[in-house]
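Asks: need a structure here:
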Amino acid sequence: MAVSDDLIWDADDKSMQMIPRLRRIGVTAACLGFLGLLFWIDSDAMWVLFVGAFYLLGEIVYWAWDRRRLIEVRLVPGEADGPAGLRLRRVGGRTTEHDPQHVVRVLLIHDNVLDLASLRLSLQGGRLLFGRPGRPPALAAWRSACPAAEVGERGAHWGMPGIPD
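Replies: Coordinates of the predicted model:
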């Protein structure tokens, strides 16, 4: 069976988002520095250093998690007319190929407000991969690409106040 290079998941934002992250860190550091100087006069302001350290640690953890998120999933032909494979591309630039038979579950979570969906891809061995939000693809493409997988979709569990779900 000849398979073309079909795109079955595509995220809206594929960048590393470093400029907004650095701007956010800079603004937070400036605000914490100002508060530290303001409270340093009469009391112990060591808590400002702890808050800044915890915030920086949180940003680093989020950056490491975000680098592993999927931005693109393609169905690629196998070598020498072999079975097709899934090529997963991540935010950090890493590309891996997996056998579609090793996909256990594909879940698309539709946003209640925006016309976007998030991807959760479960592989054998308990690996769970997250995708950045993107346009909701047709489930038929996932069902044909991964016939052994449980393919489903659901709405998000949250909504905007005042808007009925």
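
Asks: C-alpha from now on. contacts and neighbour counts both.
Replies: OK.

Asks: Where do the strands of the chain begin and end?
Replies: For the chain, the strands defined by DSSP state E occupy 6-10, 70-76, 85-90, 95-98, 103-110, 117-123, 128-130, 150-155.

Asks: any chance of the ones you listed in CSV, plus mean neighbour count and distance to Pro20?
Replies: What follows is the strands of the chain, written out as CSV (neighbours: other Cα atoms under 10 Å; distance: least, Cα to Cα, whole Å):
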stretch, mean neighbour count, distance to Pro20
strand 6-10, 19, 22
strand 70-76, 23, 19
strand 85-90, 22, 19
strand 95-98, 13, 25
strand 103-110, 20, 25
strand 117-123, 21, 21
strand 128-130, 16, 21
strand 150-155, 14, 29
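
Asks: Same list, the ones you listed, but as TSV with distance to Ala30 please.
Replies: Below are these laid out as TSV (distance: least, Cα to Cα, whole Å):
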stretch	distance to Ala30
strand 6-10	37
strand 70-76	33
strand 85-90	32
strand 95-98	37
strand 103-110	37
strand 117-123	34
strand 128-130	33
strand 150-155	39
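
Asks: Of all these, which one is nearest Gly52?
Replies: Proximity to Gly52 (Cα to Cα) singles out strand 128-130 among these, at 28.2 Å.

Asks: ok so, going back, which of the strands of the chain sits closest to Pro137?
Replies: strand 6-10 (6.7 Å).

Asks: Tell me what angle the closest one forms with strand 85-90.
Replies: Strand 6-10 and strand 85-90 are oriented at 30 degrees to each other (axes from the mean of the first three to the mean of the last three Cα atoms, to 10 degrees).

Asks: now the other sequence, so there's something to compare against:
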Amino acid sequence: MAVMAGCLGLFGLVLWADSEVGWAIGTAASYVFLEIAYWAWERRRLVEARVVVGETGDRARLRLRHAGGRTTEHDPHQVVRVLVIHDNVSDSAKLRLRLRRKRPFFGRPGRPSVLTAWRKTCPGAHVNDRKAYWGMPGVPD
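Replies: Predicted coordinates:
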């Protein structure tokens, strides 16, 4: 991102001497803004959400692997809401997860998770599933 913004900025400086290059600088600034917005959105995306039992037989923990490569562990009692959205066309599902005092996390499409495991591990959470609101174009629902 920084390299691309630097190249666009250098391009704008080269053109500055000969003509008006406000559009080039505006393009570089908008590109940087869009990359920062995408990075902030991607931080909340999950690649994997797994319930793991501690090595010493402790309580189960919720391990979340984020799209950026970061892995975090949370107490299952912090989970407020779990929503699994089943795709109407393929055998996949998306996960929507909300922890107490945190922004919601969005899972990438993958295999549908078992709701009974979520209900057992996170007793205080509102666990639900639903079908997606959209269907395949041209096919009546």
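
Asks: And the TM-score between them?
Replies: Here the superposed chains carry a TM-score of 0.71, computed using TM-score structural alignment, normalised by the length of the second structure; 128 aligned residues with a Cα RMSD of 2.9 Å.

Asks: that older thread, looking at the strands of the first structure, which is nearest to Asp44 of the first structure?
Replies: strand 128-130 (42.4 Å).

Asks: with the second structure superposed, average distance for the closest one?
Replies: Mean deviation of strand 128-130 of the first structure relative to the second structure after superposition (mean Cα distance after the TM-score superposition for the first structure): 1.1 Å.

Asks: who does that strand touch, helix- and strand-wise?
Replies: strand 117-123 (3 or more Cα pairs under 8 Å, 6 or more residues apart in numbering; DSSP states H and E).

Asks: In contact with the residue positioned nearest the centre of the second structure, which residues?
Replies: By Cα atoms, centre = their mean, the mean C-alpha position of the second structure lies nearest to Arg45, the distance being 1.4 Å. Listed by Cα atoms under 8 Å, 6 or more residues apart in numbering, the contact partners of Arg45 of the second structure are 66-67, 105-108.

Asks: now swap in Val104 of the first structure and tell me
Replies: 121-124, 148-150.

Asks: among those, which two are most distant?
Replies: Leu121 and Ala148 (13.1 Å).

Asks: I'd like to know how far the aligned residue in the first structure for Gly69 of the second structure sits from Leu128 of the first structure.
Replies: For Gly69 of the second structure, the aligned position in the first structure is occupied by Gly93, per TM-score structural alignment. Applying Cα to Cα, to the nearest Å, the value for Gly93 of the first structure to Leu128 of the first structure is 18 Å.

Asks: Ok, Asp66 of the first structure next?
Replies: 14 Å.

Asks: I figured Arg43 of the second structure was touching Arg65, is that so?
Replies: No. Using Cα atoms under 8 Å, Arg43 of the second structure makes no contact with Arg65, being 10.5 Å away.

Asks: quick one, helices of the first structure?
Replies: For the first structure, applying DSSP state H gives helices covering 18-39, 46-67, 139-145.

Asks: Identify the residues contacting the first one?
Replies: Yep, that's helix 18-39 of the first structure we're talking about. So helix 18-39 of the first structure is in contact with 45-46, 48, 52, 56, going by Cα under 8 Å, 6+ apart.

Asks: Name the nearest residue to Val91 of the first structure, ignoring sequence neighbours.
Replies: In space, and not counting its chain neighbours, Val91 of the first structure is closest to Arg67: 4.9 Å by Cα to Cα, 6 or more residues apart in numbering.

Asks: Sorry, slip of the keys, the one I care about is Ala60 of the second structure.
Replies: Val53 (4.2 Å).

Asks: Go ahead and confirm that neighbour touches Glu73.
Replies: No. Look at Val53 of the second structure against Glu73 with Cα under 8 Å: they stay out of range, at 11.4 Å.

Asks: Are there residues contacting both of these two? Which ones?
Replies: With Cα under 8 Å, 6+ apart, Val53 of the second structure and Glu73 have common neighbours Arg61.
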